[in-house]
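>>> predicted model and sequence follow; I will ask about them next.
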Amino acid sequence: MLAIIAVGGAVGFRSLLEGLGQFYYLPMVPAVLITAMLARRIATGLAIVLSIAVNLTLVPRESLTDALTNALLFAAVSWILAEVCWAMRAMQDRTRDLSRQLAAKDVMLNTALASVPVVTLNAEGEVRHLSPAASTLFGLNEAAAVGRPFSELASGFDVAAILGSGATGGALEARDGHWTGLRPDGATFPLSIQFGVASDPIGDTHVALCLTDLSRWHAADAQARELHAQLNKVWRLNSLGEMAATLAHELNQPLSAAATYLHASQVDMEKAGALGGSALRTVELAKGQLLRAGKIIRRMRELLSPEARRLDSERASSMVEDLGPILTMIGSSKGVAIRMEVEAGNDRVRAERIQFQQAMVNLVRNAVEAVGEHAAPEVVVVGRPTSDTHYRISVEDNGPGIAEDQIERIFQPLTTTKTGGMGLGLSVTRTIVESHGGRLQVSRSALGGAAFSFTLNRESSVENA
């Protein structure tokens, strides 16, 4: 239809030009071009055929050869022009596609820059652009920052060091581990910097800085260290309590025996009459001091031994997740990655949070030390409900395991296989577990090493989150 309309229009235009002279195929060329620009090859071929037919009908020719030659020449020229039109259409389509792709990428880039603190500098270290996130980070609008040295925003920053290194990108290290960002009100915050260097076509050098505020990371690290210190404090107190109990048990017997011997000596001295009176008083004083020493030991045992714990409703997964930074530090010291497989559903239990976490830290530390020499060390913390009333926690490793004849002995106080160890770790852990109504058990792990496990009573009356 387009070919017919275009050729019809060309014929009408040709009729208007008849008064000016003889026109052959020239008025028909626009019809072919219009069809080629708006339609495909079939329609364009039809326009060429119709143009030739109309021309042969309206214009008398001297001979068949003349008519055929002009027709073929018109067809060839028209097809070449049509090919040019199609190429231009393809280029326009490609240009539109590229424009849409570039627009989409531009939107994505602007979105990324809006959410990430990015600063661009010139070769002199002066700010050329601040992303909205960077403006928020420094508490400074872009207009006030442009043209200022970036060293005024990050203490100690030196762009010459970056350009002099020849590196095109990477992390920018600070002397004390992090950079210090400065805000207009004098506030400071820890900062990490990633940089990239590029040159534009006219030779200007640009430095792009990607910034990260480390305040939350530092706060989380400080919180983890505080929790670690708190657990260590509780651990020392429990260890002292365990030691006091052991010493009280071991010392009470010789003290009682010494008091008995002194009493027997008093009986013999009383038989000596007046001659033994002075010695009798001295022995009585010594006996009194021995009995006093026994009372002191019992009082220390009562003071330092773990008191009756008040168990609260806690989520087992939450208590273990809070230990994540501490367990990571324990594992990284030996190059061991600790895997968590604690089910978060139906995990409401009765527990004393700090004491439970203290026991977990000790079990994981023992597991990490056990696999320290393994080529592919594995430590996994597993937690899952085992019934309507119990939730089981286990710490498993692929270390050498525990020998059968050592299973009962390792829980005894002052028994250790570690050089420099006091032998109180597993004893204190067992005391904590038992105070929670559980029993610490050791068995062979599916990983090939040891598996220390215990159960906590589930809080069935509380709806699990």
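Alright, I've got the coordinates. Numbering: from 1, shown residues only.
>>> please count neighbours and contacts with C-alpha atoms only from this point.
OK.
>>> and the helix or strand that contains residue 246, what does it pack against?
Element membership for residue 246 (DSSP states H and E) is helix 215-271. With contacts taken as 3 or more Cα pairs under 8 Å, 6 or more residues apart in numbering; DSSP states H and E, helix 215-271 sits against strand 188-199, helix 277-304, helix 324-332, helix 353-370, helix 425-435.
>>> and the comparison structure, right after this:
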Amino acid sequence: MLSGLVPLGLTAGGRGEVCAGDKDWGARTGADGIMKQAFSLWPSQQSPEALRVPRNVNGKLPPWASGMPTTALRGSRHYFQAAALVLAAAFAGGTSILALPGPGGAGASWRWLALALAGLALLAVFMLVLRLLDRLQRGEARAYAIFERAGVSLWEEDWTAASQAVLALKQQGIHDIQAHFTAHPEQARTLRRKVIIRNVNAFTVQMMGARGPEDFIGPLDRILPDTDQTFVQWLVALANGESVFRSEAHITRPDGSVIDTIFMAELPKSLDGFAHIVVTAIDITDYKAAHARLVAAETELARASRVITVGTLTASLAHEVNSPLAAIVVNAEACLRWMHRPIPDLAEAEAAIARVVNDATRARDVVARTRAFLSNTPRQHRHLDLTEAARDAIMIVERELRGHGVSMHFDADSDLPKVVADQIQIQQVLVNLLLNGAHAMAETPAPRDLTLTLRHVGQDVQVAVRDRGVGIAPEQLARIFQPFHSTRAGGMGMGLAICRNCVEAHGGRLWAESTLGEGSTFHVTLPAAGL
């Protein structure tokens, strides 16, 4: 179950070490040297504060819950209703005119004149209807042309059931949607099956390597796997009344292969608008693969550089230590000779021993100076947003979690205080705990739910990583934090020991709870800043 510690700069992409120096596959560096976000697993990352998912926990319903119905034909429907009323009025008026008694021929002429005017009115209404029908047909043709010839992947989806479920939860007083679905992942899976794909354009068919739109029409969960992390973010955006949703997702092709996409959708302003949501998707699989190869090359170059550095350091250290060691040997042999003389020369022997002590001290100082040099970098303690650090950690291991078929669930208190900590070390701890949880569920049947929660408890921030693996036996639970003890084949048994040292160095605690057959939960507490 337990894995070795994964350095922050490394993540596993198909088990091979890939540097994730960019905390996001879509991160890029601008001309000013500042990292720019191109895309992300998370909806919005314009600023560190935006990493916190908006909660809308004030009890208010989203704007679309009370919005006016919006239909494409609403204006045209009013025109048709008006035309029908005019037509009915003209027909009724003409009938009434024919039924009126009149004085001789003059009355008959008057009635026929009225009928002619009614006929002209009918003709005007008929021409209006024809113009409206023509406008409607041209509008439909234009919409069809945009949908089919846009040159990007477009999906028409029905999110009515999801919006109704979110609205029902809020009306029941459940306003923290992310926390709710983190605690009840089965409900999210049920809702994903109720989201219906109505249609896709030709570009989507080509991008997905499908036979036609019929390969996609149906429930969303056929193409959005359980390992995707964005569906709950959709539900949070709906609950908050967001106008636009954008994120990254991996979707399943008809042949079973998976591609990475970045998608965006404008969310409706009324409840009936959820029946026709248009989603735009862009395939970024090749980009991410190329980026992974580039980062892998950079990692290999860095590794080679480290090997050279270690070799140089080893040669230098050997040179520095060999000199006092050789002197120690010479002086020790001299001491023995002075002691073995028929009349031992104690003064010379004592002097030789003193030189041995001096040379040994010199060798010790060489090792101490080298150790001080290697640990010279001070810890970068600062006020750290654990929500941001946790999101980064999830993104670092996202591909390996997906490879293990793990469904990641994340929830954090909206009022979570910051902690004073070294970001690199804390992310090392989170990455290692997440990978441990994934490995613990490697042999368990799906669904494999891995949950990471952040809570404000008293004067501490508490992190919990819970898996649904096989669990840890009680006799093993007390030993899992000991160095070189591992319950996983091939494990080094150093990961959790280093994690505990990191946490305790920050004034926190790390412990585990487990039940055989039900899984394990690893808890981390860190003191909140300013409390």
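Received it, and whenever you're ready, just let me know what you need. Quick caveat: nothing in here was measured; it's all calculated off a predicted structure.
>>> TM between them?
With the length set by TM-score structural alignment, normalised by the length of the first structure, the two chains reach a TM-score of 0.47; 297 aligned residues with a Cα RMSD of 5.7 Å.
>>> coming back round to it: how about the helices and strands packed on helix 215-271 of the first structure in JSON lines, adding mean neighbour count?
As requested, those are exported to JSON lines (neighbours: other Cα atoms under 10 Å):
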{"stretch": "strand 188-199", "mean neighbour count": "17"}
{"stretch": "helix 277-304", "mean neighbour count": "15"}
{"stretch": "helix 324-332", "mean neighbour count": "17"}
{"stretch": "helix 353-370", "mean neighbour count": "20"}
{"stretch": "helix 425-435", "mean neighbour count": "21"}
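>>> distance to residue 6 of the first structure added to those, as TSV?
Listed next are these as TSV, based on distance: least, Cα to Cα, whole Å:
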stretch	distance to residue 6 of the first structure
strand 188-199	53
helix 277-304	105
helix 324-332	77
helix 353-370	85
helix 425-435	94
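>>> and of these, who's closest to residue 451 of the first structure?
helix 353-370 (8.8 Å; Cα to Cα).
>>> the following helix or strand past the closest one packs against which elements?
Downstream of helix 353-370 of the first structure, the next assigned helix or strand under DSSP H and E is strand 379-385. Contact here means 3+ Cα pairs under 8 Å, 6+ apart; on that basis strand 379-385 of the first structure packs against strand 338-342, helix 353-370, strand 390-397.
>>> any chance of CSV for these, columns distance to residue 383 of the first structure?
Below are those laid out as CSV (distance: least, Cα to Cα, whole Å):
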stretch, distance to residue 383 of the first structure
strand 338-342, 4
helix 353-370, 12
strand 390-397, 5
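>>> residue 250 of the first structure: which of these is closest?
Of all these, helix 353-370 sits nearest to residue 250 of the first structure, with 25.6 Å by Cα to Cα.
>>> and the closest one, what does it pack against?
helix 215-271, helix 316-322, helix 324-332, strand 379-385, strand 390-397, helix 425-435.
>>> packed most tightly, which of those would that be?
When those are scored by mean count of other Cα atoms under 10 Å, the highest mean neighbour count falls to strand 390-397 (a mean of 24).
>>> what angle separates it from strand 338-342?
Orientation note: strand 390-397 of the first structure sits at an angle of 160 degrees relative to strand 338-342 (axes from the mean of the first three to the mean of the last three Cα atoms, to 10 degrees).
>>> tilt between strand 390-397 of the first structure and strand 379-385?
Using the same axes, to 10 degrees: strand 390-397 of the first structure against strand 379-385 is 170 degrees.
>>> would you map the strands across the stretch 251-400 of the second structure?
258-266, 277-283, 381-384 (DSSP state E, counting those that start in this stretch).
>>> report the buried residues of the longest one.
By neighbour count with 16 or more other Cα atoms under 10 Å, strand 258-266 of the second structure contains the buried residues 258-265.
>>> I'd like those residues as TSV, with distance to residue 77 of the second structure appended.
Output for these, formatted as TSV (distance: Cα to Cα, whole Å):
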residue	distance to residue 77 of the second structure
258	43
259	42
260	42
261	38
262	37
263	33
264	30
265	27
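>>> looking at those, which is nearest residue 166 of the second structure?
residue 265 (17.9 Å).
>>> mind listing what the closest one touches?
244-246, 277-280 (Cα atoms under 8 Å, 6 or more residues apart in numbering).
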